[in-house]
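Participant: here is my input; please provide its structure:
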Amino acid sequence: MLVKKTVCTRNMLLSAALLAAAIGLSQIQVAQAATAKATAAAQQTIATTAKVNDFTSPQWLKGSWRQSAGLSIPATAANKAAFRKGAQIRTADGQIRTIKVIYFSGAHMSVMLSGATLNASKNGHPKTISALGTTPVAGVPPPATSGNQAASSSAHSTAINNYTNNDWLNGVWRKSAGFSIPSSSANRSAFKVGSSVKLADGQARKINAVYVSGKNMSVMLSGAALSGKLGYPNKLFSATSSSAPVAPAAPSKPATPAPGPVTSQPATGSSMTTALNAFNGGDFVNGVYNTSKFVGISVKATAENKAAFHKGAKIRFFGGEVRTIKLIYHSGGNMTVMVDGGAINGKAVGYPRTVSVSSTSFSNTSPSVDSTPAAGNAAPANPINLVGINLAGAEFGTDVRLPGVYLKQYIYPGEADFKRYAERNLKLVRLPFRWERIQPRVNGELNSAELRRMLTTLDHAKKYNMQVILDMHNYYRYYGKMIGTNEVPVSAFADAWRRIAQQVANHPAVYGYGLMNEPHTTNGKWPAAALAAAKSIRSVDAKNWVVVAGDRWSSAFHWQSYNTQLVKDAWMRDPSNNLMFEAHLYFDKDYSGYYTNRYEQYDPMIGVVRAKPFVEWLSRYRLRGFIGEHGAPDFSPSAVVAMDNLLKYLGQNCIPSTYWAAGPWWGDYALSLDVKSGKPRPQLPILQKHAANKSCGAVGPLR
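Facilitator: Model (predicted):
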């Protein structure tokens, strides 16, 4: 059957990506079937003939699969009927082969055969293959069933959700027997009360209860609690039971697992948002398909996505661009959505970003913001900058004798750094510096050269309308001596801040004074030191924020255990004093931000969980908060997703944050937004997305 040249061209363009996405292709086991002679084949009835597609790519040569025996042909109704598993085909050079597996990919089908890899020059495009009738061919054995081919009566199976937190271990409920799985329509049909399930270790259990929570469902089973070893990445198998289930005691209802970041179900006529696939290679860049003739995206082929993404629907990319869907290609568990218009930059709008889809249209082309205003629906007249960065460099060089040499051991960020981030709409800056450099002697004058560098840096910020929090990056120490000792009395700490405030208080770029970065092991003396420094600043500057960090490295998660005394003095709770309390938050196991385990997987809501103790403390005392440091490494997509959810939560509470880190001299540091290699930073689009949130008119949480 002939196909148009334009279809063949599309096949060539799409083949590598679509077939790579087809599940199980790499598991094809080439059967060792005998090849019949051409004379025997001539006696066989031909059911239909199909022209081989013109695919040539790293995986294909003239429509012939390079890795094992297989040909690609159009998926017409006639071809679907004739080319089936177990049927026999005749190649252009007269060989008789048995069809082992069929893979459908949009308008095309891959026919995988028994025997050795085919000679593309003899059997590929523009040759044809013929599907033979049912009369047996001499010398060709009947097709053998693949050992990993499921029988028609086999149970439905599903992936187990990858949840690990206080209630879940690898998607297994810790308190009683149960699993968390996606609440797809197939799973809801298969996993019902009274049905039986088979676990990865062969156990059979009865389903006692099912709890559906958004896009996930908890399947509670009879028997004792299960081992987390049976959870993710194993599968759960289900088969409907014909016998009445045993009636055990009702299991405890599990807490709702953290929702996944992938999709949100839209109401009729509304839009929904879904994550792009992390596809790279061939014609894909970060899940964006881009060739000279076709552009599109790859997303999961979930039931929700299948319903939402259809021809004629609109999709909106990060950044606001709206396109119309022209074609859909389904390939295993994924779908390629082809759209109108010109080239799409996958590095700018691809994974880990999301796209929105609507059956009608979008009210505007501005990027969607996943944050809800904390109070009221009207946009504030003067919205605050909710998302910013740490522009590092002036605190560098602590491994040498302080103060160190400027431009050799440390540097201040330059005008280009401020310009770059102003253009990215990240206009809130935390500027780390060292106390020893700005004031080399206790109670002494400020160093004039260092003060000029700081003021010049503030001038750069002013030029680009940016706000700066000056961060004394000293960990509650001065030349290694703790504040509150005879060598470094609290009064000296207060004196340093008074002198700095006198020099910068009227500078338009100054937004606040970060009293101290990550105080730790302070022997309970930090509250008194913070109070003294804050009052010292207030004697000079009554308007700009005084930013008060917490003890225990300012950990948001541990805040309530270490900082109850921080607001013991009523002065620290007085809203007229313009105080903002600063916490830090990282996702790794030890809360440090070093991310030493490159293979650690992070719960998507871990950032929210770690932020809540701090936010709840602020709400209880009606105080205002700031996350001065948070960060995700570029090698961990799950950490980037967790950061996305964290920023959404902070935005809902009107709590600003600054990402760690940006600025010169970072080399290829995994958390940095500026790296020597210049490779794309997956953290950046998430920050920009939430920086677009202009729903807050004041620092929160607002209650």
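
Participant: from here on, contacts and neighbour counts on C-alpha atoms
Facilitator: Fine.

Participant: Tyr211 falls within a helix, correct?
Facilitator: No. Counting by DSSP: H, G, I helix; E, B strand; the rest coil, Tyr211 is not part of a helix but strand.

Participant: that one touches Met217, doesn't it?
Facilitator: Yes. If you go by C-alpha atoms under 8 Å, Tyr211 and Met217 touch, sitting 5.4 Å apart.

Participant: these two: which is more packed in?
Facilitator: Set Tyr211 next to Met217 and count neighbours by other C-alpha atoms under 10 Å: Met217 wins out with 22 against 16.

Participant: I'd like the structure of this one too, to check against the first:
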Amino acid sequence: MKSLALFATLLAVPGALSQASEYAQCGGIGWTGATACQSPFVCTELNSYYSQCLPGSPGATSSSASSTISSSSAPTPTPSGSLPRLGGVNTAGYDFSAATDGSFVDNSVSPPVSQYSHFASQGANLFRIPFAWSEMQPTLGGPLNQSFLSRYDATVNAALATGGYVIVDVHNYARLNGQIIGQGGPTNDQFASLWSLLAAHYASQSHVIFGVMNEPHDVPDLGAWATSVQAAVNAIRSAGATSQAILIPGSSWASAQALPTEAGPYLLKVTDPIGGTSKLLFDVHKYLDSDNSGTHADCVTNNVDVLTTLVNWLQQNGNRQAILSETGGGNTASCETDLGQELAYVKQAFPTLVGFSVWAAGAFDSTYILSVSPNPDGSDQPLWVDAVKPNLP
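Facilitator: Have a look, this model is predicted:
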């Protein structure tokens, strides 16, 4: 098993190796380390910010990146967003009430607040805290549940106290009780009502990021979904929350792979009432197991090809930005390698990819297949130590 901790250490020391090892970084804007690769690997440009040692032959371009090399030598302009490089973890628990059809069962659990300082002490500065719509707002168009909001606030405030950022995430899959927002289910006005109240509540918290909706899936009309997203964005800004970034999700479970060809072209038309698009970021997910479900302990890909395609699409369409708000794997050798390579790519693709949050800690214990929750003795899972921690900001 390759040690990702050692890999990260070598990356951090310019010139530590005369030749970069397999899958290591070998170039990109600002890179000062080795630019040649150990045979038979070839330094392949994936984007302006990141070149990587990939299988190939001297003088050849890796087929996985051939479509990403620009015909122009001019560097891509830097996106104008104000978020720093971010990296951290989902802290699950409140979302245990939400099923993938948007139905609700009252069994949420508060994530342990001690985890925020634990992870922050290692460099994490992003925490995604999902919740079920029906628990936050029991009646469509009605007031927020103040009892639940008090619990949720305690968690959000513990995370914010670390100095990091918090994604407030509605974990309802673009639907409520099986019916899709704006397409036979809750109306866009009812969806906007939720966001108006949440945004007013967090309007003074500049380190809150609004996650419009977790993992829309099986949405028949993507143009209509973009209209629903626009309603949420308008509601957030109208409520006075003008300093915060907003994450807008695509289709197919917020797939990073599907965004450029499915919902992305529609979501590009979503506008921000405060002007520009620098605070409208795409919310994408991508797992590393055989069916991209995040339900298997082993990983089969590092997703660099998929993320390279996404980065190119973002840069070619207004130089937009995205956050990989869900990714992860099991505590296995394959995932320690593949996830480490994926997150190294995300880190180097900043600012087009602002950062990541892995799935998941919080109320999951160490037996959960994708757990990065600390052990009872305070030690960390191998995946966190070897793959995540070296790639935190």
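
Participant: drop the TM-score for these two in here.
Facilitator: Superposed pair, TM-score by TM-score structural alignment, normalised by the length of the second structure: 0.73. Supporting alignment: 324 aligned residues with a C-alpha RMSD of 3.3 Å.

Participant: the stretch 101-250 of the second structure: strands as residue ranges?
Facilitator: Under the criterion DSSP state E, counting those that start in this stretch, strands of the stretch 101-250 of the second structure are mapped to 126-131, 165-170, 175-176, 179-180, 208-211, 246-249.

Participant: out of those strands, which comes closest to Pro138 of the second structure?
Facilitator: strand 175-176 (11.3 Å; C-alpha to C-alpha).

Participant: so which elements touch the closest one?
Facilitator: Here strand 175-176 of the second structure touches no other helix or strand, going by 3 or more C-alpha pairs under 8 Å, 6 or more residues apart in numbering; DSSP states H and E.

Participant: what's it aligned against in the first structure?
Facilitator: Under TM-score structural alignment, strand 175-176 of the second structure corresponds to residues 477-478 of the first structure.

Participant: mean deviation of the matching stretch from the second structure?
Facilitator: By mean C-alpha distance after the TM-score superposition for the first structure, the fitted stretch 477-478 of the first structure averages 1.2 Å away from its aligned residues in the second structure.

Participant: residues making contact with that stretch?
Facilitator: Defining contact as C-alpha atoms under 8 Å, 6 or more residues apart in numbering, one finds that stretch 477-478 of the first structure is touched by Trp435, Glu436, Ile483, Val488.

Participant: out of the residues you listed, which sit inside helices?
Facilitator: Trp435, Glu436 (DSSP state H).

Participant: quick one, helices of the second structure?
Facilitator: Using DSSP H, helices in the second structure cover 4-12, 114-120, 133-136, 146-160, 188-201, 222-238, 264-267, 304-316, 333-348, 382-383.

Participant: among those, which is the most enclosed?
Facilitator: When those are scored by mean count of other C-alpha atoms under 10 Å, the highest mean neighbour count falls to helix 333-348 (a mean of 25).

Participant: now for that one, which elements pack on it?
Facilitator: Helix 333-348 of the second structure sits against helix 4-12, helix 304-316, strand 353-362, helix 382-383, with contacts defined as 3+ C-alpha pairs under 8 Å, 6+ apart.

Participant: format the ones you listed as TSV; extra columns: distance to Lys286 of the second structure.
Facilitator: Listed next are those as TSV, based on distance: least, C-alpha to C-alpha, whole Å:
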stretch	distance to Lys286 of the second structure
helix 4-12	20
helix 304-316	9
strand 353-362	10
helix 382-383	17
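
Participant: of all the strands of the stretch 101-250 of the second structure, which lies closest to Ala333 of the second structure?
Facilitator: strand 126-131 (25.2 Å).

Participant: against the first structure, where does the closest one fall?
Facilitator: By TM-score structural alignment, strand 126-131 of the second structure lines up with residues 428-433 in the first structure.

Participant: I'd like the strands of the stretch 101-250 of the second structure laid out as TSV, including distance to Gly330 of the second structure.
Facilitator: Converted to TSV, the strands of the stretch 101-250 of the second structure look like this (distance: least, C-alpha to C-alpha, whole Å):
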stretch	distance to Gly330 of the second structure
strand 126-131	19
strand 165-170	23
strand 175-176	29
strand 179-180	32
strand 208-211	25
strand 246-249	25
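
Participant: make a markdown table out of those strands and add mean neighbour count and distance to Gly276 of the second structure.
Facilitator: Shown next, in a markdown table, are those (neighbours: other C-alpha atoms under 10 Å; distance: least, C-alpha to C-alpha, whole Å):
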| stretch | mean neighbour count | distance to Gly276 of the second structure |
| --- | --- | --- |
| strand 126-131 | 28 | 24 |
| strand 165-170 | 24 | 21 |
| strand 175-176 | 24 | 28 |
| strand 179-180 | 19 | 29 |
| strand 208-211 | 25 | 17 |
| strand 246-249 | 28 | 13 |
